[in-house]
Structures are given as C-alpha cells and as structure tokens.
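Colleague: following is a predicted model, sequence given first.
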Amino acid sequence: MKQKLYIMEIMVRHLVIVTCVYTALNIRINWEFTVKKFLTKNRSRERTLLLKNMKYSEL
C-alpha cells in the first residue's frame, strides 16, 4: 500500500513539473509572437506614413 502511494506521489509530482514547464514555454512563445507581431505592425505603419509624407518625385 505504501509503495502504491509513493508511486502515485511521484507520478503527480512529475505531472505538475511537466505542466509547469509546458505552461512556461507556451507563455514565452506566445509573448514572443505577440511582440514580433506588434513590432512588424508598427514598422509597416511607419513605412506607410513615410510614403504618404514623401513627394512622388522623391520615390
């Protein structure tokens, strides 16, 4: 009986660790993706503004 409890405890700990690592990785990947998306959106907006402000002869 004690051995079964010990095995269960190890399994639960393992599950908790795996879940924590997976969640941390997921959050990091989502955060990086969001930052990249935000930066590229800003760059394209800046480019559009630059092009609008330029005269056609400068292009």
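Modeller: Perfect, thanks for sending it. Residues are numbered from 1 along each chain as shown.

Colleague: going forward, measure contacts between C-alpha atoms and count neighbours the same way
Modeller: Fine.

Colleague: quick one: secondary structure of the residue nearest the centre of the chain?
Modeller: Centrality entry for the chain: nearest residue to the mean C-alpha point is Asn30, 1.9 Å, by Cα atoms, centre = their mean. When states are read from DSSP: H, G, I helix; E, B strand; the rest coil, the local structure at Asn30 comes out as helix.

Colleague: tell me how far it lies from Arg13.
Modeller: Distance of Asn30 to Arg13, computed by Cα to Cα, to the nearest Å: 26 Å.

Colleague: comparison target below:
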Amino acid sequence: MSIADKAKNVVQQTVGKAEEAVGKKTDDTELTAQGEKDQTMGSARQSVEKTKDALDEK
C-alpha cells in the first residue's frame, strides 16, 4: 500500500468521524449517516490495500 493511499484512507475515516460528531450534535441525521459511510469506506479501502499487500508479498 502506498503511503498516499494509506493517508487518504485515514483522512477519509477522520473526516467521517468529524461529520458524524457534528451530525449528532446538530441532530442532522443525513450528516451523521454521511460520516458513518465515510468511515466505512475508509476502513474498507484500507482492508483492500492490506489484502493487496499480503498477496504481493507471496
């Protein structure tokens, strides 16, 4: 996994956490859902990249 991809995934997760927190504080269910989605997407992308790395090592 390239460092740029890893950083991009972490940033997406962090932005998602922030969106979720703001959404909960403002009772904005759409923003909360977007934040949860961003976190999930960041985690999924990180998992895919880790799998690619593991396959490349073989």
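Modeller: Yes, it's here. Just so we're clear, the structure is a prediction, and the values are computed from it rather than from any experiment.

Colleague: TM-score for the pair, please.
Modeller: For these two chains in superposition, a TM-score of 0.53 is obtained (TM-score structural alignment, normalised by the length of the second structure); 33 aligned residues with a Cα RMSD of 1.4 Å.

Colleague: what comes up buried for stretch 44-57 of the first structure?
Modeller: Counting neighbours by 16 or more other Cα atoms under 10 Å, one finds that stretch 44-57 of the first structure has no buried residues.

Colleague: which parts of the first structure are helices?
Modeller: All helices of the first structure, identified by DSSP state H, fall at 2-53.

Colleague: what about Leu55 of the second structure, neighbour count?
Modeller: When counting by other Cα atoms under 10 Å, one arrives at 9 neighbours for Leu55 of the second structure.

Colleague: so how far is Ala44 of the second structure from it?
Modeller: Between Leu55 of the second structure and Ala44 of the second structure the computed distance is 17 Å (Cα to Cα).

Colleague: Ala54 of the second structure too?
Modeller: 15 Å.

Colleague: likewise Thr29 of the second structure?
Modeller: As judged by Cα to Cα, Thr29 of the second structure and Ala44 of the second structure stand 22 Å apart.
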